[in-house]
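Student: after the sequence you'll find the predicted model.
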Amino acid sequence: MPTLATAITTPDPAALEEWLDATPDRGERERQLRDLAAPDRARLVAGMQPELADRLLAVIEPRTAATLLTSASPAAAAGLLAALDSDIAADILREFPATTAASLIGALPPARALVLNGLLSWPPDSAAAHMVPEALVISQGQDVESALTQLRLQTAAAPVDSLAAAYVYVVDDDRRLLGVVSLQQLVLAAPGTQVAELTETDIITVDANTDDEVAARTLTDNRLAALPVIDKEDRLLGVITADVAADIVEDENTEDAERQGGSEPLEVPYLQASPVRLWRKRVVWLLVLFIAEAYTGTVLRYFEDELDAVVSLAFFIPLLVGTGGNTGTQITTTLVRAASTGEVRLRDLGKVLPKELSAAMMISATMAAVGLLRAWTLGVGWPVMVTVSISLAAIVLWSAFVASILPLILTKTKIDPAVVSAPMIATIVDGTGLLIYFMIAKSIIPELSH
């Protein structure tokens, strides 16, 4: 089986292509490329033909691709970037310092440099930053023969992504988007047919400044191969393709999963993250949770006399706060995902809250029965047994109420609902759950009634 080491040391450029054929898994390619020493990276890039750049650089992380290109001369790196689709080349250039990126763009042909500078001018999390500018366009006043001739000239001047070529956009003289027609319709239409007769004017678009995740969800929800990106004057700027949208959604899902675990997104592949980056991304949330958790100790200190009077109450504190935190985590995990996909919004609170509280009532009854049994096995007496049972039910219901509301409120206020992480919900419920527990205990246990 061809290896990357063989591809690097073999003078024949075909060796690299053989390695690519033998290593179709993207993750495995990524791992082998990241493990290369600097001299080997330089030899790899020096021996890479531009036609292979699309197979190698376009399917790995932009940061890894940038690391490889750093080992090449500016002219060689620019030649490889020129072989990539504009959106992919722009993603890689964002990983370079601004001066280095400008130097690489300066080594490209003027037309290509203009396109890439245009992409890099948009905010990285905007729809326009991820679009393919080379969309197929025709005029509404043409017939199908002249339209096809125009398309041939466009693709000869600048190759078009296969997904972007799924649709042909009808524009006016100022490039304002008027409608869309499929390439298949143009090819199969009878000679003499006017483009206007085939044009579909009810078209889904996104503004250039739309958040990239929103744009990606719009594309996937409508099952499109490409989604047109327009400016405020309805001029067509480019299209977001389905494969780009899939990458955006995957990245956003990864970030949400990291936030749900109580950490800021790493923004780089895990194996490329240094210990300092891991510390920086995790320590802030841990400090916030530490401060929030501190009030749990305040609650325990406040009820110190109650604990001294009925020591057995302390036996059940981990059980109660753990159950409350687990209940809230289950709900937030479900709702954060539903909110991020647009399935639920704040206006759906009237449906979400009854549903979750109904389920929580059944769960609380089950947990109360189990808690009563557990307290009985410890022989703590009926007053404590009843206290534990009722407290479990109340804490489960309270946790369900809090966890059902917070993600939807945050979504409405444009805050990522994933920040309601599992640790944060558990921390909130810990302190409030203890308050519920001791208040119920004071009302039930005779020794605490006064």
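Tutor: Nice, I can see it.
Student: could you use CA atoms for every contact and neighbour count after this?
Tutor: Fine.
Student: the residue sitting nearest the centre point of the chain: which element?
Tutor: Central residue of the chain (CA atoms, centre = their mean): E252, 0.2 Å from the mean position. Secondary structure assigned from DSSP states H and E places E252 in helix 242-260.
Student: can you verify L178 is assigned to a strand?
Tutor: Yes: assigned with DSSP: H, G, I helix; E, B strand; the rest coil, L178 falls within a strand.
Student: quick check: it vs A441, distance?
Tutor: 70 Å (CA to CA, to the nearest Å).
Student: the two: who's more crowded?
Tutor: A441 (24 against 20; other CA atoms under 10 Å).
Student: ok, now which ones touch that one?
Tutor: V384, T387, L448 (CA atoms under 8 Å, 6 or more residues apart in numbering).
Student: ok, E252 next?
Tutor: E213.
Student: one step back: starting at the chain centroid, how far to the helix or strand just after the helix holding E252?
Tutor: Heading C-terminal from helix 242-260, the first helix or strand you meet, by DSSP H and E, is helix 275-302. Helix 275-302 sits 25 Å away from the centroid of its parent chain (CA atoms, centre = their mean, to the nearest Å).
Student: likewise for stretch 257-272?
Tutor: Averaging C-alpha positions (CA atoms, centre = their mean) puts stretch 257-272 11 Å from its chain's average.
Student: check it against this one:
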Amino acid sequence: MNASASTADLTINEIREAWPVLSAEERFEAFSLLDRESAQEFFMPLLARAKASLISQMTETDRTLWMRLLPLDDAADVIQVSHPKKRETLLSLLDDQSRQEVRALLLYKEDVAGGLMNPRFARVRPHLTVDEAIRYLRLQISDKQENIYYVYVLDESQKLLGVVSFRDIFKAPPHKLISDIMQDDVITVTENQDQEVVSRIFSQHKFLALPVVDRDRKMRGIITADDIMHVMQQEVTEDIHKLGGMEALKRPYMQIGFWHMLRKRAGWLVVLFFGEMLTASAMAYFEEEIARAVVLALFVPLIISSGGNSGSQATTLIIRAMALGEVKLRDWLRIAGREMGIGLGLGCILSVIGFFRIVAWQMFFHLYGEHYLLVALAVSLSLAGVVMWGTLAGSMLPLILRRLGFDPASASAPFVATLVDVSGIMIYFSASALILRGTLL
């Protein structure tokens, strides 16, 4: 796309649509053509990296304007993703109070609640009347406190006592005390809680905002639903990439360079390649059986792919259930029993199909020799065993990774398939050796 020729006629919606395929320079040129109101509407929902890219191309005056326009948590995110040499320059664009607050936010990891929160929020004391609280809030609320949904009730040491919605404040009689209308049973998150846990709490309770507290229950800030939407999108994207057997990408696909993309994808492929070497070793171990009964080799892809597919299904289901908080580590035994039963049922279904497939092909094409019924039995029993094992392994692997402190999404479908390939070969040829002994073997 030639930005100089085409961006002049773009609307804000058309810029959004073209945004993923534009270069950094084209993006800035398109953004520069928007009027102030449209530019603000377009700029505020952007991800931190996109904001940082635009700000880096602005004049110093414009950089100051846009940095000071951002809520403090967004400003911290922009500084966090910028080049380390540019961070102090960006910090210097903020006013003294904002700079101090953003520095405090930058001390947190970017994937914990403290790194997501805005340290400015509406607060009142419990002894104020409703009328006094309303007057106080008018003076207190600033431009940096966008999306204010709740008023938090704090004591003199900044400990969280309760919460009250604006609706409840305006509905209450003017002489009523805040302590009489507040809710003291407040769901909170701690400042070092993982962002995935925070997003799960938002999903479960449908909150518009959550208070962030420290270990002493002193309130540090709030996380809004708008903040967590970006996190949920990022978490889902990372999980999908990992399930596909690659490292998570931090930027849009079209903006990632060739060598960076190659490095991100090569790592897991090399690991999986070495894993598949074990499959070749397993095949070599049964070389003598294959030489005696070549017909067995015909069904190797059928057996191991069925096990890999069932394992990938189970892995995907358990990872999603863990992300939603539907299952915990303590549920492993129930999950194992449930998946073994389901795996056996799935294996029996495929076994019946496989058995009749071999019989039908023998009747019409005479492919499998005089002992075709024994071959069909060996394949059928192997299918049942491999599918059950694949389902069990696929369901347990994410739980094992979580127990060891790794991301369960690392139990990618290709990884599970590779694991089941090796064990599937062992199960198949071991079963065939028992059933076909004295005939083909």
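Tutor: Done, it's in. Worth saying up front: this structure is predicted, and the values here are computed from it rather than measured.
Student: about what we covered before: out of the contacts of A441 of structure 1, which is nearest to A273 of structure 1?
Tutor: Distance to A273 of structure 1 across the contacts of A441 of structure 1 (CA to CA) is lowest for T387, with 48.1 Å.
Student: burial check on the aligned partner of the closest one in structure 2, number of neighbours?
Tutor: T387 of structure 1 maps onto A378 of structure 2 when the alignment is built from TM-score structural alignment. For A378 of structure 2, the count of nearby residues is 23 (other CA under 10 Å).
Student: gap between A378 of structure 2 and G162 of structure 2?
Tutor: To G162 of structure 2, A378 of structure 2 is 67 Å away according to CA to CA.
Student: ok, longest helix in structure 2?
Tutor: Longest helix of structure 2, by residue count under DSSP state H: helix 332-365.
Student: counting by contacts, list what that one packs against.
Tutor: Applying 3 or more CA pairs under 8 Å, 6 or more residues apart in numbering; DSSP states H and E, one finds that helix 332-365 of structure 2 makes contact with helix 372-403.
Student: and the helix it packs on with helix 332-365, angle?
Tutor: 150 degrees (axes from the mean of the first three to the mean of the last three CA atoms, to 10 degrees).
Student: check which helices and strands helix 372-403 of structure 2 is in contact with.
Tutor: Going by 3+ CA pairs under 8 Å, 6+ apart, helix 372-403 of structure 2 lies up against helix 300-323, helix 332-365, helix 413-435.
Student: so for the longest one, what gets flagged as buried?
Tutor: Meaning helix 332-365 of structure 2. 335-336, 339-340, 342-344, 346-348, 350-352, 354-355, 358-359, 362 (16 or more other CA atoms under 10 Å).
Student: again with the shortest one
Tutor: Of the residues in helix 413-435 of structure 2, those with enough neighbours to count as buried (16+ other CA under 10 Å) are 413-429, 431-433, 435.
Student: which residues in structure 1 does stretch 309-319 of structure 2 align to?
Tutor: The aligned range for stretch 309-319 of structure 2 is 326-336, by TM-score structural alignment.
Student: mean deviation, the matching stretch versus structure 2?
Tutor: On superposition with structure 2, the average gap between stretch 326-336 of structure 1 and its aligned counterparts reaches 0.8 Å (mean CA distance after the TM-score superposition for structure 1).
Student: just the buried residues of that stretch, please?
Tutor: Residues of stretch 326-336 of structure 1 classed as buried: N326, T327, G328, T329, I331, T332, T333, L335, V336 (neighbour count, 16+ other CA under 10 Å).
Student: residue contacts, the third one?
Tutor: Right, G328 of structure 1. When contacts are counted by CA under 8 Å, 6+ apart, G328 of structure 1 touches S399, A400, V402, A403, A422, I425, A426, V429.
Student: which single one of the residues you listed is nearest to A76 of structure 1?
Tutor: A422 (47.7 Å).
Student: quick one: that closest one and E252 of structure 1, what's the gap?
Tutor: As for A422 of structure 1, its distance to E252 of structure 1 is 18 Å (criterion: CA to CA).
Student: ok, G324 of structure 1 touching A426?
Tutor: Yes: with contact defined as CA atoms under 8 Å, G324 of structure 1 counts as touching A426 (7.1 Å).
Student: corresponding residue for I290 of structure 2 in structure 1?
Tutor: Aligned counterpart of I290 of structure 2 in structure 1: L307 (TM-score structural alignment).
Student: distance check, its match against V195 of structure 1.
Tutor: To V195 of structure 1, L307 of structure 1 is 82 Å away according to CA to CA.
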